[in-house]
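Peer 1: Starting from these lines, generate the structure:
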Amino acid sequence: MIKIMVVDDHAVVRSGLNLLLHGKHDMEVVGEAADGDEAIRLAGELNPDVVLMDLSMPHGKDGLTAAAELKQKQPDTAVLILTMHDDEEYLFRAIQAGASGYILKSAPHEELLAAIQSVAEGNAYLYPSATKRLMGEYLERLKQGENTGPFDTLSEREKEVLALVAKGYSNKEIADQLIISVKTVETHKSNVMEKLKLKTRPELVKFALKKGLLNFE
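Peer 2: Modelled structure (predicted):
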C-alpha cells in the first residue's frame, strides 16, 4: 500500500485527488495539507511514501521550499510535484530541491497514477516533453563545455530580471512588466545573486554593465 499525502492550497483540488485515489487497492491518502509548513509537519507525523506537492501556495512555504526541507528531514519520502506550471525554470528548481518527479495537473489520470507508482518505487518521473527539454538542456551544456560561465547558467527569465533590477526597476514594476508575481521576481533575484556570486546591488549593476544589459531603448 502506497501512503500518499496531498498538498495543495485549493480544497477542491485536494478533494478531486482524494476521489481519484480512493478505492485504488494499492494506494491510500493518509493526509492533506494546504501549505508547505503544514506539509512538513504532517509528513513528520504520518511518514507518507509519496507527497503530491503543488508549487504555488500563497500562505506559508511554497512547494519548492517545502520539498527541499522535507527531503532533508525525510530522505526516503518521495516528492512528486503536481503543478500547472509547464516551465523549465520550475522544472530544474524542483529537481534541485530533491523532487523525484514533476507532472502537470492537466495530465491524464492514468499518467498521474503511473507517476505515483514510479516515484514510490524509487524511480524518477518527468512528463514526456519535460524529459525532452531536460535532455536538450543537458546536451547544450555538454556542448558548451568549459566555456560556460556563471552568466550562461542563468535562465532567460533570470537574465530579464537581472537587466530590469540593474536598471533600477522595483520588484512591483518588474512583476507588472513580465506578468509574474512579486514573489516570483524576488525568487529570480535571489537565484541570480547566488549563481553570479554577488552580494550587493552595486555589484549586480556593474556585472550587468559589463554584459551590455543596460541599454535603455
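Peer 1: all contacts plus neighbour counts: C-alpha atoms, from now on.
Peer 2: OK.
Peer 1: What residues of stretch 59-70 count as buried?
Peer 2: Neighbour counts over stretch 59-70 (16 or more other CA atoms under 10 Å) mark 61-70 as buried.
Peer 1: what's the closest of these to Ala99?
Peer 2: Ala67 (6.6 Å; CA to CA).
Peer 1: from memory the closest one sits against Ala97, does it?
Peer 2: Yes. Counting by CA atoms under 8 Å, Ala67 touches Ala97, with 6.2 Å between them.
Peer 1: those strands in the chain, which residues are they?
Peer 2: Counting by DSSP state E, one finds strands in the chain at the ranges 2-7, 27-33, 50-53, 78-83, 101-104, 125-126.
Peer 1: Identify the residues contacting the first one?
Peer 2: In other words, strand 2-7. The contact list for strand 2-7 (CA atoms under 8 Å, 6 or more residues apart in numbering) reads 14, 17, 26-36, 39, 43, 48-54, 117, 120.
Peer 1: mind listing the helices for the chain?
Peer 2: Per DSSP state H, the chain carries helices over the ranges 11-21, 36-46, 63-73, 88-96, 109-120, 128-144, 156-166, 171-178, 182-196, 201-210.
Peer 1: With distance to Ile103 as extra columns, can I get those helices in CSV?
Peer 2: Below are these laid out as CSV (distance: least, CA to CA, whole Å):
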stretch, distance to Ile103
helix 11-21, 14
helix 36-46, 18
helix 63-73, 13
helix 88-96, 9
helix 109-120, 7
helix 128-144, 9
helix 156-166, 21
helix 171-178, 25
helix 182-196, 20
helix 201-210, 35
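Peer 1: Which of the ones you listed has the highest mean neighbour count?
Peer 2: helix 63-73 (a mean of 21; mean count of other CA atoms under 10 Å).
Peer 1: re the thing from before, want to try JSON lines for the strands of the chain, with mean neighbour count and distance to Met193 as columns?
Peer 2: Below are those laid out as JSON lines (neighbours: other CA atoms under 10 Å; distance: least, CA to CA, whole Å):
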{"stretch": "strand 2-7", "mean neighbour count": "23", "distance to Met193": "30"}
{"stretch": "strand 27-33", "mean neighbour count": "19", "distance to Met193": "32"}
{"stretch": "strand 50-53", "mean neighbour count": "27", "distance to Met193": "27"}
{"stretch": "strand 78-83", "mean neighbour count": "27", "distance to Met193": "26"}
{"stretch": "strand 101-104", "mean neighbour count": "23", "distance to Met193": "26"}
{"stretch": "strand 125-126", "mean neighbour count": "20", "distance to Met193": "28"}
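Peer 1: this one as well, want them side by side:
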Amino acid sequence: MTMSASDQNRLRVAVVERRPLLRAGIRSALDSAGGIDVVGEAGEAGHAVPMVLGAAPDVVLLDLDLPGSASLEVCRTLARAAGVRGVLGMTGRGDDAGLLRSALMAGVRGYVSKSAGAHEMVGAVHMVGSGFMVAGDGAARLVMGLLRPPARPAQPDGPLPVLTRREREVLDLVARGYDNRRIARALTLAEKTVRNHVSVVFAKIGVNCRAQAVVYGREAGLGLAG
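Peer 2: Coordinates of the predicted model:
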C-alpha cells in the first residue's frame, strides 16, 4: 500500500524510558500532538536497539538515566543507525554537567528534562526531527560552558583561514544546526561528500563532536544567518 503525502510527512518516534508510567505519559503526549506516530517503545537498554532497528523511527526519545553507562552505549549505536535523524535525551537529574557532556559526545541531538511539559517535549521532538540541536535554557548554558573551545588568536586573513571556501560553507551550516542531509541539499552535494568535509573540518579546527563545532563556528562569526 502506497503512503499518502500526509503519512510521509508524519514524524516517527520511538520511546526508550525505564519507568512504565512515565513512558505511558510521554506516549500519550506525543499521540495527542498530531503529526507524530509512536512506532515503538522499550523499557531497558537490552531491548532498545533491536526495537529501534525494527521500528525505523525518525527520532528516538532516550532515557539518559538507564543504569550504569547503558544509555550512552545505546545512544552511540542509535546515533549511527541508518534512518534515525536524531536522538533526544531525557533526564530527571536536572542540568547535570557530566551527564550532558557525555551525552553530547555520544551523539545526542537534544536534551530535555523529564519534568518538561508536553508542549516543550513535543516541540523538542519536532526540532530534532527537523535536523536541529535542542537544549533547554539551563542545558544551553552548560553546552556553551562545557564545550567552548580553547581561546584562539585573532586571524588577520578572515574567519578560519585554515579551512577552504567549501569547508567554511560546511561549517557555517553545521553552526546553524543543519545535519548532513540538509547540508547536502543546501550545497547540492552528495551526503557522503558532506560527511567527508565534516570530518576534515573537525580535524582541522580540533573538535570532537558537532556541538563543539557549533560553538567554534559561531565564535568565528559563522552560522548566524538564515
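Peer 1: measure the most centrally placed residue in the second structure to Leu53 of the second structure for me?
Peer 2: Centroid check for the second structure by CA atoms, centre = their mean gives Arg109 as the closest residue, at 1.2 Å. Counting by CA to CA, to the nearest Å, the gap from Arg109 of the second structure to Leu53 of the second structure is 18 Å.
Peer 1: Then Pro67 of the second structure?
Peer 2: 22 Å.
Peer 1: Equivalent analysis for Asn196 of the second structure, please.
Peer 2: According to CA to CA, Asn196 of the second structure stands 25 Å off from Leu53 of the second structure.
Peer 1: In the second structure, which residues correspond to stretch 42-52 of the first structure?
Peer 2: Matched against the second structure by TM-score structural alignment, stretch 42-52 of the first structure falls on residues 51-61.
Peer 1: contact partners of that stretch?
Peer 2: 11-17, 39-42, 78, 81, 83-90, 125, 128-129.
Peer 1: how does it look with 6 Å?
Peer 2: Stretch 51-61 of the second structure is contacted from outside by 12-16, 39, 84-89, 129, using CA atoms under 6 Å, 6 or more residues apart in numbering.
Peer 1: so how far does it reach from one end to the other?
Peer 2: 13 Å.
Peer 1: now swap in stretch 29-44 of the second structure and tell me
Peer 2: Note: stretch 29-44 of the second structure ends 21 Å apart using CA to CA.
Peer 1: Same check on stretch 203-213 of the second structure?
Peer 2: By CA to CA, one end of stretch 203-213 of the second structure lies 10 Å from the other end.
Peer 1: OK, contacts around the aligned partner of Ala99 of the first structure in the second structure?
Peer 2: Structural alignment (TM-score structural alignment) places Ala99 of the first structure against Val108 in the second structure. Neighbouring residues of Val108 of the second structure by CA under 6 Å, 6+ apart: 87-88.
Peer 1: can you tell me how far Val108 of the second structure sits from Ile205 of the second structure?
Peer 2: Counting by CA to CA, the gap from Val108 of the second structure to Ile205 of the second structure is 21 Å.
Peer 1: And for Arg181 of the second structure?
Peer 2: Relative to Ile205 of the second structure, and taking CA to CA, Arg181 of the second structure is found at 22 Å.
Peer 1: now do Glu41 of the second structure
Peer 2: Distance from Glu41 of the second structure to Ile205 of the second structure, by CA to CA: 39 Å.
Peer 1: if we can go back for a sec, what's the spacing between the match of stretch 42-52 of the first structure and its chain's center?
Peer 2: 14 Å (CA atoms, centre = their mean, to the nearest Å).
Peer 1: if I line the two up, what does Ala78 of the first structure land on in the second structure?
Peer 2: Aligned partner of Ala78 of the first structure by TM-score structural alignment: Gly86.
Peer 1: give the contact list for the corresponding residue of the second structure for Glu69 of the first structure.
Peer 2: Under the alignment (TM-score structural alignment), Glu69 of the first structure pairs with Thr77 of the second structure. Listed by CA under 6 Å, 6+ apart, Thr77 of the second structure has no contact partners.
Peer 1: With Val182 of the first structure instead?
Peer 2: Per CA under 6 Å, 6+ apart, neighbours of Val182 of the first structure: 171-172, 175.
Peer 1: Quick check: of the residues you listed, which lies closest to Val192 of the first structure?
Peer 2: Using CA to CA, the contacts of Val182 of the first structure come closest to Val192 of the first structure at Asn171, 14.1 Å.
Peer 1: Spatially nearest residue to that closest one (excluding sequence neighbours)?
Peer 2: Ranked by CA to CA, 6 or more residues apart in numbering and with sequence neighbours excluded, the top spatial neighbour of Asn171 of the first structure is Val182, at 5.9 Å.
Peer 1: Leu104 of the first structure versus the one you found, what's the distance?
Peer 2: On the measure of CA to CA, Val182 of the first structure and Leu104 of the first structure end up 23 Å apart.
Peer 1: Let me know how buried the counterpart of Pro108 of the first structure in the second structure is, in neighbour terms.
Peer 2: For Pro108 of the first structure, the aligned position in the second structure is Gly117, judged by TM-score structural alignment. By the criterion of other CA atoms under 10 Å, Gly117 of the second structure has 12 neighbours.
Peer 1: Just give me the match in the second structure for Arg118 of the first structure.
Peer 2: No, residue 118 of the first structure isn't Arg; it's Ser. Match for Ser118 of the first structure (TM-score structural alignment): Met127.
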